[in-house]
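**Student:** what follows is a predicted structure for the sequence shown.
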Amino acid sequence: MTSIDRAEQAELIATAAELADAAREATLMHFRSVGLAAETKETTHFDPVTIADRLSEERMRAILALRRPQDAILGEEMGATSGTSGLTWVLDPIDGTRSYLCGTPTWGVLISVADATGPIYGLIDQPYIGERFEGGFGRSEMTGPLGRRKLGTRAARPLAEAILMTTFPEVGTPEEGAAFRKLASQVRLTRYGTDCYAYALVAAGQIDLVVEAGLQPYDVQAPMAVVEAAGGIFTDWQGRRDPQGGRVIAAANAEIHAAALEVLRGA
């Protein structure tokens, strides 16, 4: 892990907050606007991108060019930019563009800073309802309409009492979907469609599990930092910490993580 002193940590935290503030302004300019257009980045399925996605990332990159020109950047919409510091800002300007298009307030802006080991600090920000979840450098807290409060994952309970969330009911490939459905059949409640906000709910102690597949680094690194700082576990379906994405499981505690992994591996 890169050695970062307290002054540098404070600078990274302040930079992340400035990025999130800029992304809030950019995304809210177009949220719930009538006739918002979307292009698709894929030919086989609808993978939308809007003017708001691009504007959000443009504004964050402009701030980094001034405040942190030595750092690398990996963004969903504009790719990778090299740096010299050993740190990389990983940006998802709108995680959940489908939700954004629908007008639901469950999309978010994902911002993290990573070293060679993965994310060391991250934010999940929901601009419309004004909630921001933060994790890393000894911090684990959220701010929102109810003020500032500490984050903390929920205590262990049996899988049969757990709440499980994911974004898409199909969950990746047919095989991955079948494994997820086996897990879903063994929990108390399964809910869909909340994108990155589900990971924030793990960190806030509201739910037990998020299980997804086919994710990218910019999808997972900020949630990983926030969930881990709150006391949770974030791995792939084999139990390995993997900041590159793919198949992921975010769990509130070691016990529910182990129980869910056993089901997924068995499937």
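**Tutor:** Good, I have the coordinates. Numbering: from 1, shown residues only.

**Student:** from here on, contacts and neighbour counts on C-alpha atoms
**Tutor:** OK.

**Student:** can you classify residue 11 by secondary structure?
**Tutor:** Of the three states, residue 11 takes helix under DSSP: H, G, I helix; E, B strand; the rest coil.

**Student:** can you show me the strands along the stretch 151-267 of the chain?
**Tutor:** Here the stretch 151-267 of the chain has its strands, by DSSP state E, counting those that start in this stretch, at 163-166, 189-192, 209-215, 233-235, 246-251.

**Student:** determine which of the ones you listed approaches residue 99 most closely.
**Tutor:** strand 189-192 (11.5 Å; Cα to Cα).

**Student:** any chance of the strands of the stretch 151-267 of the chain in CSV, with distance to residue 201 too?
**Tutor:** Output for the strands of the stretch 151-267 of the chain, formatted as CSV (distance: least, Cα to Cα, whole Å):
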stretch, distance to residue 201
strand 163-166, 10
strand 189-192, 12
strand 209-215, 9
strand 233-235, 13
strand 246-251, 10
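
**Student:** next one for the comparison:
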Amino acid sequence: MEISKNPEGKIQIQRLLADCLALADLAAEAARGYFRSDLGVSFKADASPVTQADQAIECLVREWIAQRYPDHGILGEEYGANFTGKTHCWVIDPIDGTRSFISGFPLFGFLLAHLTDGEPQIGVISLPMLNEVYAGVKGQGATCNGTPISVSQTRKLDQATLYINEGDKIHATQPAVLSRLLCAGQTRRFCYDCYPHALLAAGHVDVVVDYDLKPYDIMALRPVVTEAGGILTDWAGQVPGLSYEGPILSAATHDLHKEVLALLHD
């Protein structure tokens, strides 16, 4: 079900979008208060770091949602999932890029998605330290700080700006893939986390190859990238659902997407 197919649904989705943006502002204010401060850092079983900021921001967002939408489900990075049997679900990554956050690097993000029947209807990518908020609404386009954005029209990989996320993990597990990526594109950059996908949606980047992601890393990206005119799939070319974990590929055009998929499986 798409909640934007009828007038009542359009009103509902606009209200939900306003709430998503309000939550992004709330989370950004909280994150800025913790940034470059004395944080307690611990490590999860998978060796990924977590701080009091991650936990506090997710609690803040969960409480806000629970008060206004008590019948909605929630999936968050820090406190798990409670959405079985729920039509509506919110997906939260309180700090996308905790390693960036704890090292004082300002390109961490806040990710929030609203799903209906398992499909993302709204996605928000917020960069608290840059005061940039990217939003995508299914069927209604994508914006940055309220201004419409769209992907580039680059169709050839040898003319493309290619971002490689999680390059160290790709090197450790699929070195041949990384070797091919290092010879691809006109311009290549190594990066992490959500910002390259936002830059792709805004037309600054043409391809983002990403690795080792969880649903809370992906769901908010989908509406932003696709509503800006791009393509986001897994490395097999399939659209990642709420249960998907693994690598993804964002591309500005179908021609680029096809060429990079072939490169990944050469």
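**Tutor:** Looks like it came in fine. Just so it is clear, the structure is predicted and the values come from calculations on it, not from any experiment.

**Student:** distance to residue 97 of the first structure and mean neighbour count for the strands of the stretch 151-267 of the first structure - can I get that in JSON lines?
**Tutor:** JSON lines is the format used below for those (distance: least, Cα to Cα, whole Å; neighbours: other Cα atoms under 10 Å):
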{"stretch": "strand 163-166", "distance to residue 97 of the first structure": "15", "mean neighbour count": "23"}
{"stretch": "strand 189-192", "distance to residue 97 of the first structure": "15", "mean neighbour count": "15"}
{"stretch": "strand 209-215", "distance to residue 97 of the first structure": "14", "mean neighbour count": "22"}
{"stretch": "strand 233-235", "distance to residue 97 of the first structure": "23", "mean neighbour count": "25"}
{"stretch": "strand 246-251", "distance to residue 97 of the first structure": "19", "mean neighbour count": "25"}
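
**Student:** quick one, which of those strands is nearest to residue 222 of the first structure?
**Tutor:** Of those, nearest to residue 222 of the first structure by Cα to Cα is strand 233-235, at 11.1 Å.

**Student:** okay, stretch 203-218 of the first structure sits on what stretch of the second structure?
**Tutor:** Using TM-score structural alignment, stretch 203-218 of the first structure lines up with residues 201-216 of the second structure.

**Student:** so what would you say the end-to-end distance of the matching stretch is?
**Tutor:** With Cα to Cα, to the nearest Å applied, stretch 201-216 of the second structure spans 18 Å between its terminal residues.

**Student:** and the gap between residue 74 of the first structure and residue 13 of the first structure?
**Tutor:** On the measure of Cα to Cα, residue 74 of the first structure and residue 13 of the first structure end up 18 Å apart.

**Student:** residues contacting residue 190 of the first structure?
**Tutor:** Listed by Cα atoms under 8 Å, 6 or more residues apart in numbering, the contact partners of residue 190 of the first structure are 163-165, 184.

**Student:** and residue 155 of the second structure, by the same measure?
**Tutor:** 252-256.

**Student:** now swap in residue 66 of the first structure and tell me
**Tutor:** With Cα under 8 Å, 6+ apart, residue 66 of the first structure has no contacts at all.

**Student:** tell me the SS of it?
**Tutor:** On the three-state scheme (three-state DSSP), residue 66 of the first structure is labelled helix.

**Student:** for residue 9 of the first structure, see how far away it is.
**Tutor:** In terms of Cα to Cα, residue 66 of the first structure sits 17 Å off from residue 9 of the first structure.

**Student:** pretty sure residue 228 of the first structure contacts residue 234?
**Tutor:** Yes - counting by Cα atoms under 8 Å, residue 228 of the first structure touches residue 234, with 6.7 Å between them.

**Student:** residues in contact with the residue positioned nearest the centre of the first structure?
**Tutor:** Geometric centre of the first structure, nearest residue: residue 223, 3.5 Å, by Cα atoms, centre = their mean. If you count contacts by Cα under 8 Å, 6+ apart, residue 223 of the first structure has them with 110, 122-124, 196, 199-200.

**Student:** mind checking which of these are in helices?
**Tutor:** Among these, the members found in helices (DSSP state H) are 199-200.

**Student:** can you add distance to residue 57 of the first structure and give the contacts of residue 223 of the first structure back as CSV?
**Tutor:** Putting the contacts of residue 223 of the first structure into CSV (distance: Cα to Cα, whole Å) gives the following:
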residue, distance to residue 57 of the first structure
110, 11
122, 16
123, 15
124, 15
196, 17
199, 21
200, 21
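
**Student:** export the contacts of residue 223 of the first structure as JSON lines, with columns for neighbour count and distance to residue 56 of the first structure.
**Tutor:** Formatted as JSON lines, the contacts of residue 223 of the first structure follow (neighbours: other Cα atoms under 10 Å; distance: Cα to Cα, whole Å):
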{"residue": "110", "neighbour count": "29", "distance to residue 56 of the first structure": "11"}
{"residue": "122", "neighbour count": "31", "distance to residue 56 of the first structure": "17"}
{"residue": "123", "neighbour count": "31", "distance to residue 56 of the first structure": "15"}
{"residue": "124", "neighbour count": "28", "distance to residue 56 of the first structure": "14"}
{"residue": "196", "neighbour count": "26", "distance to residue 56 of the first structure": "16"}
{"residue": "199", "neighbour count": "31", "distance to residue 56 of the first structure": "21"}
{"residue": "200", "neighbour count": "29", "distance to residue 56 of the first structure": "20"}
